[in-house]
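[1] what follows is a protein structure lacking sequence information:
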């Protein structure tokens, strides 16, 4: 009786890997010269193929449609060998090295993988596998001439490839930082689990040679390493690819939060000629941040005729007197002048000859927003435009 993980587990992992690959596929097509991105997408697709081919229902379907018992075995072994070879090839080309060294290592990796794949199919056709095995092929045919060599070859080749990949990932991770380092550190255990997968199966095969039946290692223990390995591989490769975008997203969210006080102060300011439209719910934080900053600048521009230099100078002197550093005091003075301008706009009363021509850049908005919480600005707001008459 055969056991093992359900088809659902195989198909779920395969779909997850394929989905990640398809998400990055448009970028890989558009960025034709980015070979690393295209290689990563290809690797994810190959990994998904491994799981699709390894599902018991898929194995049965391939055998039935081909009319060849156990034809799915060499096909699955081919996908596994291609996966380990592609993983090693990707890391070889991803890691900075001398071009000639990279080319030499790449040629060895490609040649070795092709040799193993050709040998797998050659040994399969030389051997005899009349009894279909959906999950226990490795154990059932461990003593069969030529098939024995085929099984041993693919286990050793895949184990060596994934172990080398894991070692390279660890070494490289000590030289880099950020999302790339995190991704490489995740890939280390991911490929070590692949080594464990091959090692457990190899133990079961050797046990067959000595007359023991440890088939549970093949269909019950070994698959336990496959799903976690797939999840870690997806995470490890996706993190460096998506890391910069995630960092920008978190940065946009943080800036939106930091700009909230300034936007609360200015959102009611009329901005003739400016168009404010509600963004759809699916808008990214970056898009929302751009729209928010544009609206803030429109409001600041609308307030320009009402900026009073006296209010700014008075707030600056009070802030400095309260112990604020000059840079913070300038932001505090600007925030107080903006509050005063909002009040003047409402009463349609400009600053006359004391007009202030201060302008702000994008990097100034967060400082202005934070300055609104200053005690000096709070006293300025309560006093109706004067802070010097109030105690510090």
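    Yep, that arrived. If you're wondering where the values come from, they're calculated on a predicted model, not measured in any experiment. Residues are numbered from 1 along each chain as shown.

[2] could you use CA atoms for every contact and neighbour count after this?
    Noted.

[3] what's next to the helix or strand containing residue 44, contact-wise?
    Using DSSP states H and E, the element containing residue 44 is helix 35-54. If you take C-alpha atoms under 8 Å, 6 or more residues apart in numbering as the criterion, helix 35-54 is touched by 10-11, 13-18, 20-22, 24-25, 28-29, 32, 58-59, 72, 75-76, 79-80, 82-83, 86-87, 90, 93-94, 230, 234, 237, 241.

[4] and that helix, what's buried?
    In terms of neighbour count (16 or more other C-alpha atoms under 10 Å), helix 35-54 has its buried residues at 37-54.

[5] is residue 241 in a helix, a strand, or coil?
    Under the three-state scheme (DSSP: H, G, I helix; E, B strand; the rest coil), residue 241 adopts helix.

[6] contact partners for it?
    Each residue near residue 241 by C-alpha under 8 Å, 6+ apart is listed here: residue 37.

[7] if I look at it, how far off is residue 226?
    For residue 241, the distance to residue 226 equals 23 Å [C-alpha to C-alpha, to the nearest Å].

[8] same deal with residue 335?
    Separation of residue 335 from residue 226 (C-alpha to C-alpha): 58 Å.

[9] those two - which one has more neighbours?
    More neighbours surround residue 335 than the other of residue 335 and residue 226, with 28 against 21 (other C-alpha atoms under 10 Å).

[10] from residue 362, how far off is that one?
    On the measure of C-alpha to C-alpha, residue 335 and residue 362 end up 15 Å apart.

[11] second structure for comparison follows:
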């Protein structure tokens, strides 16, 4: 019983968390048929595994005083989930008026299924409580056999329709142009396959039970666990369209961290120019996009603060040595800039006047070109022998001029 409780309660709790989030995020759209279908789908999807946990089955049966009433309640929740699921997909695929013409048939049809199940249940002799094997234990009783058959058939039809429409919708041109929505539909398609598999297995075992064959009853007992696991793709399906477009590219995230660490030595070497402008916004310490933007802002500010101390002799020496080394033009510019920063930043002159920090760069600005330029400057500052040689040559020239 422990494993059943663990899986059912875990899946149901996840479903309730999703439900709470959806209610909160969609509260401004209450009254929309699409929102009602969405909330209904998540609600029935969460309550089904919660009520199917053996601990809750015992509580429901004891509270109501009706043996096996929890079985009827769970079956009704699953049927309602199947109906709500396919209704939701129809509202996704079609305009509201057109969708409603189809959805109202589903509402009436599945309401009739639940009503029929209730009548059959209370017409049956099921006085012995069965927590996990109700289906196989009472399958040979005609009224319960019919109840189970329409329950499994309605579940398979509804969730199978959900999967079919999601698959077709994901391939629709208008939807496929929005990749995160298309991926959400594919995950929602997978969600429907779990209860379909559950219903097919249950139907297979039910038919065998009618013939007196009970060797496969263990499949019927385990099938609800499979259906409960459908909560996992349901959560993914609900999350992808909302959070997918906001998710930064993992490759871009890694590139930004590489840029950050490439700029870090130069940033540390120049921080003494004006340490007061160094800033990491609250909550952004692990955001490489913010950290690199701040590095670029601060490096540009320090660069302009050092500009009055740039030495023409250093620039000329660095340019000459870089061209002798046949460096590409962008590398020549990086070496010259690095040499000027090295000479100005380490000179013995008085500290330049403090400047107002540069304006913050707005999120989303494309800084790839600026990133690449500063990375080349940082690498030249750290590793280029030309930078060292240019600074040393300029120092010798100044010393020679001073001795004259």
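    Arrived safely. Here the structure is a predicted model, which is why all the values come from computation and not from measurement.

[12] got a list of what the closest residue to residue 328 of the first structure other than its chain neighbours touches?
    Counting by C-alpha to C-alpha, 6 or more residues apart in numbering, residue 371 is the residue found nearest to residue 328 of the first structure once chain neighbours are left out, at 7.4 Å. Counting by C-alpha under 8 Å, 6+ apart, residue 371 of the first structure makes contact with 328, 331-332, 335, 377.

[13] and residue 371 of the first structure, what's its match in the second structure?
    In the second structure, residue 371 of the first structure lines up with residue 376, judged by TM-score structural alignment.

[14] repeat for residue 153 of the first structure
    Under the alignment (TM-score structural alignment), residue 153 of the first structure maps onto residue 150 of the second structure.

[15] now the helix or strand containing that match, how far from the centre of its chain.
    Element membership of residue 150 of the second structure [criterion: DSSP H and E] is helix 142-171. For helix 142-171 of the second structure, the separation from the chain centroid amounts to 29 Å (computed by C-alpha atoms, centre = their mean, to the nearest Å).

[16] can you list the buried residues in the one helix or strand residue 334 of the first structure maps to?
    Here residue 334 of the first structure sits within helix 326-347, counting by DSSP H and E. Neighbour counts over helix 326-347 of the first structure (16+ other C-alpha under 10 Å) mark 328-345 as buried.

[17] and what of stretch 85-95 of the second structure?
    85-93.

[18] next one: stretch 121-131 of the second structure
    Residues of stretch 121-131 of the second structure classed as buried by neighbour count (16+ other C-alpha under 10 Å): 121, 126, 129-131.

[19] hmm, back to that, output the contacts of residue 371 of the first structure in CSV, with distance to residue 270 of the first structure appended to each entry.
    CSV is the format used below for these (distance: C-alpha to C-alpha, whole Å):
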residue, distance to residue 270 of the first structure
328, 28
331, 23
332, 23
335, 18
377, 22
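
[20] how about the strands in the second structure?
    Using DSSP state E, the second structure contains no strands.

[21] and residue 6 of the first structure, what's its match in the second structure?
    By TM-score structural alignment, residue 6 of the first structure lines up with residue 4.

[22] residues in contact with its match?
    Per C-alpha under 8 Å, 6+ apart, neighbours of residue 4 of the second structure: 53-54, 225.

[23] most surrounded residue in those?
    Result: residue 53 is most packed of the contacts of residue 4 of the second structure (other C-alpha under 10 Å), 25 neighbours.

[24] excluding its backbone neighbours, what's nearest that residue?
    Excluding the flanking residues, the one nearest residue 53 of the second structure by C-alpha to C-alpha, 6+ apart is residue 5, at 4.8 Å.

[25] isn't that neighbour right next to residue 58, touching?
    No - Residue 5 of the second structure is not in contact with residue 58 according to C-alpha atoms under 8 Å; the separation is 11.7 Å.

[26] and of the contacts of residue 371 of the first structure, the nearest to residue 311 of the first structure?
    Within those, the smallest distance to residue 311 of the first structure is 10.1 Å, found for residue 335 (C-alpha to C-alpha).

[27] which residues lie in contact with residue 20 of the first structure in this structure?
    44, 234, 238.

[28] need those in TSV (columns: distance to residue 207 of the first structure).
    Listed next are these as TSV, based on distance: C-alpha to C-alpha, whole Å:
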residue	distance to residue 207 of the first structure
44	33
234	33
238	38
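
[29] just those residues now: which is nearest residue 182 of the first structure?
    residue 238 (10.6 Å).

[30] and the closest one, how close does it get to residue 19 of the first structure?
    From residue 238 of the first structure across to residue 19 of the first structure, the span is 11 Å (C-alpha to C-alpha).

[31] show me which of these two is the more surrounded one.
    For the pair residue 238 of the first structure and residue 19, the greater number of neighbours falls to residue 238 (20 against 15), based on other C-alpha under 10 Å.

[32] any idea how far residue 91 of the first structure is from that one?
    Counting by C-alpha to C-alpha, the gap from residue 238 of the first structure to residue 91 of the first structure is 14 Å.

[33] likewise for residue 187 of the first structure?
    The value you get for residue 187 of the first structure to residue 91 of the first structure, if C-alpha to C-alpha is used, is 10 Å.

[34] touching both of those two, which residues are there?
    Residues touching both residue 187 of the first structure and residue 91 (C-alpha under 8 Å, 6+ apart) are residue 169.

[35] longest helix of the second structure, counting residues only.
    When the second structure is parsed with DSSP state H, its longest helix is helix 179-210.

[36] so which elements touch that helix?
    helix 134-138, helix 142-171, helix 173-176, helix 217-228, helix 231-243 (3 or more C-alpha pairs under 8 Å, 6 or more residues apart in numbering; DSSP states H and E).

[37] packed most tightly, which of the ones you listed would that be?
    With neighbours taken as mean count of other C-alpha atoms under 10 Å, these reach their highest mean count in helix 142-171, at a mean of 21.

[38] mean distance, it to its aligned residues in the first structure?
    Taken over the aligned residues, the distance from helix 142-171 of the second structure to the first structure averages 1.9 Å (mean C-alpha distance after the TM-score superposition for the first structure).

[39] what helices or strands is that helix leaning on?
    Helices and strands touching helix 142-171 of the second structure, by 3+ C-alpha pairs under 8 Å, 6+ apart, are helix 69-93, helix 96-122, helix 134-138, helix 179-210.
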